[in-house]
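Undergrad: my questions are about this predicted structure, shown below with the sequence.
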Amino acid sequence: MVYNKYASPVVSVFVVVMIFSHAAAYDMLDPTGNITIKWDVMSWTPDGYVAVVTMTNFQMYRHIMSPGWTLGWTWAKKEVIWSMVGAQATEQGDCSKFKGNIPHCCKRNPTVVDLLPGVPYNQQIANCCKGGVVASWGQDPSAAVSSLQLSVGLAGTTNKTVRLPKNFTLLAPGRGYTCSQAKIVPPTAFYSSDGRRRTQAMMTWNVTCTYSQILASRNPTCCVSMSSFYNSTITPCKNCSCGCQNRNNCVQSGSEIRSVVGMNTPSNTPLLQCTQHMCPVRVHWHVKLNYKDYWRVKISITNFNYATNYAQWTLVVQHPNLNNVTEVFSFDYKPLIPYKSTNDTGMFYGLKFFNDVLMQAGADGNAQSELILQKDVNTFTFKQGWAFPRKVYFNGDECMMPLPEDYPYLPNSVHRIPISSSALGGFLLLLLLGFW
């Protein structure tokens, strides 16, 4: 065996890079979550085919919010899109070589977007026309699908002459997705409404897109603060938890927001209320009451981003006592246990038409819930910060947590430090007003 003195360092660097790239896209709370794009060739045309493209969000708690998804790819040959139903290309491109019948899009690397609700019926297809908004699978599987139909020309008219598109991209607000290369899979089967007739696509290929928070944002997008009934100290979000790059153009809480320049201009740039943490969203966890066999927690979510209404928001919490949730008020709740041996993680989300939207920063930018948990006599304690969550995710992004040494501590005797309800109420009022 020949020893190469350069092999070991090269291999080590390669292994580190591979581990980091996988870790960036791996979510331990949703390890198989992804967005799968399925491309079904339904019929052949004189110069190509008609296909139905279906995007399914298999992520348990990460959705695509307004203004919706943008899907792109690069054609393998000189294909064109003759027509589309349920979506549209953002640019037509140079179609000057065509006379008479002009294609919908002639770009080598087209990008397409979903149509808005309310378009004429002849422009619709099932699961289209929602403005690109796609729910998470755990929240609403029926709304976790988006579809479009396109007629492709100059593409080949058999399975042997069609070439798969390359370099798929999926863009979504605040989302960083990396897509695989297209892969031919067994043709999709379809059944008639009575289930008695089976047909199948002429050809099917899949693309899998996975999320990476590192690609989406170099800074966290939310933070967690804490308080408890047994300690008058409120643990705020750390200063600049989400970075302070917006500190010079943030909005004072008392400002008349309508006068802010650019307020009504659509933008992916946050328009944040001035706070010490400078996060678009803060989650506050308050240990509220202690009963003999149960304990009670209050959760508050506050929106500090004037530019965003958080429709279909989700909140994921990891805590060992979530295996004994007795009752949840004001929010919907679902355990996330498919891939874990212990039920210590759950998803909270807004009740439909009641609190499913966290409106712009201000009076409407707050949603609250309380939950009652039954004590496990073998593990329950208020010591050493046990009552506070291990991880918190808002809309699929992990929030910045306080340091463990900053958690509200349990005094040697709770009775030695009485806490008046008015004092604690004052602290919480300041918290809600954004002073922490």
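TA: Great, that's in hand. Numbers count the residues shown, from 1 in each chain.

Undergrad: hey, let's count contacts and neighbours off CA atoms from now on
TA: Fine.

Undergrad: pick out the residue closest to the middle of the protein.
TA: The residue lying closest to the centre of the chain (CA atoms, centre = their mean) is residue 62, at 3.0 Å.

Undergrad: got the contact list for the nearest residue to that residue once chain neighbours are set aside?
TA: Counting by CA to CA, 6 or more residues apart in numbering, residue 396 is the residue found nearest to residue 62 once chain neighbours are left out, at 4.6 Å. Residue 396 makes contacts with 61, 62, 63, 314, 315, 316, as judged by CA atoms under 8 Å, 6 or more residues apart in numbering.

Undergrad: give me the distance between the second one and residue 86.
TA: Here residue 62 is placed at a distance of 23 Å from residue 86 (CA to CA, to the nearest Å).

Undergrad: try the last one
TA: If you measure residue 316 against residue 86 using CA to CA, the figure is 32 Å.

Undergrad: check it against this one:
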Amino acid sequence: MELPHAALALIVAAAATLSVAVAYDPLDPNGNITIKWDVLSWTPDGYVATVTINNFQTYRQIMAPGWTVGWTWAKREVIWSMVGAQATEQGDCSKFKANLPHSCKRTPAVVDLLPGVPYNQQIANCCRGGVVSAYGQDPSGAVSSFQVSVGQAGTTNRTVKVPKNFTLLGPGPGYTCGPAKVVPSTVFLTADHRRKTQALMTWNVTCTYSQHLASKYPTCCVSFSSFYNDTIVPCAKCACGCEHKTCARSEPDSKRLMSASGKSSAHAVTAVRGHVNRQSAAPLLQCTTHMCPVRVHWHVKLNYHDYWRAKVTVTNFNYRTNYTGWTLVAQHPNLDNITEVFSFDYKPVVSYGSINDTALFYGMKFFNDQLMEAGPYGNVQSEVLMRKDASTFTFRQGWAFPRKIYFNGDECRMPPPDSYPYLPNSAPASLVSSASVVVAFLVLLMA
């Protein structure tokens, strides 16, 4: 049975809409990474371009071992040279007799250079090992650049063909890139701001992130507690998946496991910083019931007449990863009235006009901006003081706990709502329901 053309078109449109929706983040609806190519000059057989990676995501950074950008050449282009980055493979350059290109791969993969390279290999915003800050956390660090000299390409705007099939690892999967689009040429200001120059040609590539593409399971979980109830609500069992995960029961056990796999703890840190293969940075987790690399604990700590205080603790259970430049996002209706944050830096995240219920927290520079690997120092914590709004504030029905938590841009697994700590003088919903059933049963017996 054949589907009518109209129905088939509707199904295709719905599928396309669904694929876009998967990469949509309601707390950062306009977040993306834009890769911009600016052709600055022509060469005898091609052009020289500056490639700029702009991270316009409010709270998702690219951490070590950094980004990898790939594409497919439209013709038979080669890379003669690069500044500020390098192709991971040279490819087959056997047809060149004299000067060998930097890369002859039709599908090159490019990575940032490491800090400390010679100055003649650097350009502005390069050489940070591929680490790019979140725009909401550090706009000046949310950019990375390199220069590429392309040969066997066109030498005019009409003959240059833009690359296709762009890919971005940041540092792992999760990003989907659209096609390159030629846009109005970038205009540059000279150092004295008295003259404008213009790129000969510019094209943009927009990449969006989907947590579903990045990982089958969440990468963090949330637990709750409060001063008014002795119950500690833990992360859900296997919140981040328990399948095929190696775990260590103690720090000595973790060192033994890393040694057995041919990597000392020093090698593990090196792997995380991008000096060796990315696969070597696979997590080695502390054995827990939730098996998450990171846990965020929200504790309702104190209640004052006009204010209330919550304590937030982020714990690292990964023996192989230090989270440098970490970010934490919380959504709660009272975050629009923060009075003081004691040990974290804080910025409001206002994505929809006047709605201010989301906060971005991150570590203070040189104090706690690095969440150390699992162990005695593998946690950071702060307290948040909020002013009450008499019309909405309550401790009932779990109101004091956040609606969503994100760590490093990924949404964390929340506890089930019926498990939240409740006030001692109010029964949980499950008990109320049970009591209602008993009363109804007694009424039936007496009838």
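TA: Here it is on my side, so go on. In this text, all values refer to a predicted model and were calculated from it rather than measured experimentally.

Undergrad: TM-score for the pair, please.
TA: For this chain pair, the superposition-based TM-score is 0.91 by TM-score structural alignment, normalised by the length of structure 1; 410 aligned residues with a CA RMSD of 1.5 Å.

Undergrad: quick revisit: could you find the counterpart of the residue nearest to residue 62 of structure 1 in structure 2?
TA: Residue 396 of structure 1 maps onto residue 409 in structure 2, with residues paired by TM-score structural alignment.

Undergrad: ditto for residue 110 of structure 1
TA: Checking TM-score structural alignment: residue 110 of structure 1 goes with residue 108.

Undergrad: can you pull the contacts of the nearest residue to residue 320 of structure 1 once chain neighbours are set aside?
TA: Distances taken as CA to CA, 6+ apart put residue 344 closest to residue 320 of structure 1, at 4.7 Å, once the chain neighbours are dropped. Taking CA under 8 Å, 6+ apart, we find residue 344 of structure 1 in contact with 318, 319, 320, 321, 322, 323, 335, 336, 337.

Undergrad: so residue 315 of structure 1 touches residue 392, yeah?
TA: Yes. With contact defined as CA atoms under 8 Å, residue 315 of structure 1 counts as touching residue 392 (7.2 Å).

Undergrad: if we can go back for a sec, quick check: the residue nearest to residue 62 of structure 1 vs residue 108 of structure 1, distance?
TA: Note on residue 396 of structure 1: its distance to residue 108 of structure 1, by CA to CA, is 33 Å.

Undergrad: that older thread, before we move on, what SS does the residue nearest to the centre of structure 1 have?
TA: Under DSSP: H, G, I helix; E, B strand; the rest coil, the three-state class of residue 62 of structure 1 is coil.

Undergrad: ok, it - contacts?
TA: 135, 136, 314, 395, 396.

Undergrad: confirm that residue 14 of structure 2 sits in a helix.
TA: Yes. Residue state for residue 14 of structure 2 (three-state DSSP) corresponds to a helix.

Undergrad: now for it, how many residues are close by?
TA: A count of nearby residues for residue 14 of structure 2, using other CA atoms under 10 Å, gives 12.

Undergrad: next one: residue 30 of structure 2
TA: Applying other CA under 10 Å, we find 14 residues neighbouring residue 30 of structure 2.

Undergrad: again, but for residue 100 of structure 1
TA: Other residues close to residue 100 of structure 1 by other CA under 10 Å number 5.

Undergrad: with the one 10 residues further on instead?
TA: Other residues within reach of residue 110 of structure 1 by the criterion other CA under 10 Å amount to 20.

Undergrad: disregarding residues adjacent in the polypeptide, which is nearest to it?
TA: In space, not counting the residues next to it along the chain, residue 110 of structure 1 is nearest to residue 72; the distance is 5.7 Å by CA to CA, 6+ apart.

Undergrad: quick one: contacts of stretch 300-313 of structure 2?
TA: By CA under 8 Å, 6+ apart, the residues outside stretch 300-313 of structure 2 that reach it are 225-227, 296-299, 379-388, 400-401.

Undergrad: report the buried residues of that stretch.
TA: Judged by neighbour count using 16 or more other CA atoms under 10 Å, the buried positions of stretch 300-313 of structure 2 are 300, 301, 307, 308, 309, 310, 311, 312, 313.

Undergrad: what range in structure 1 does it sit on?
TA: Aligning stretch 300-313 of structure 2 against structure 1 (TM-score structural alignment) gives residues 287-300.

Undergrad: still on that earlier bit, let me have the contacts of residue 396 of structure 1 in CSV, adding distance to residue 91 of structure 1 as columns.
TA: Shown next, in CSV, are the contacts of residue 396 of structure 1 (distance: CA to CA, whole Å):
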residue, distance to residue 91 of structure 1
61, 32
62, 29
63, 26
314, 33
315, 36
316, 38
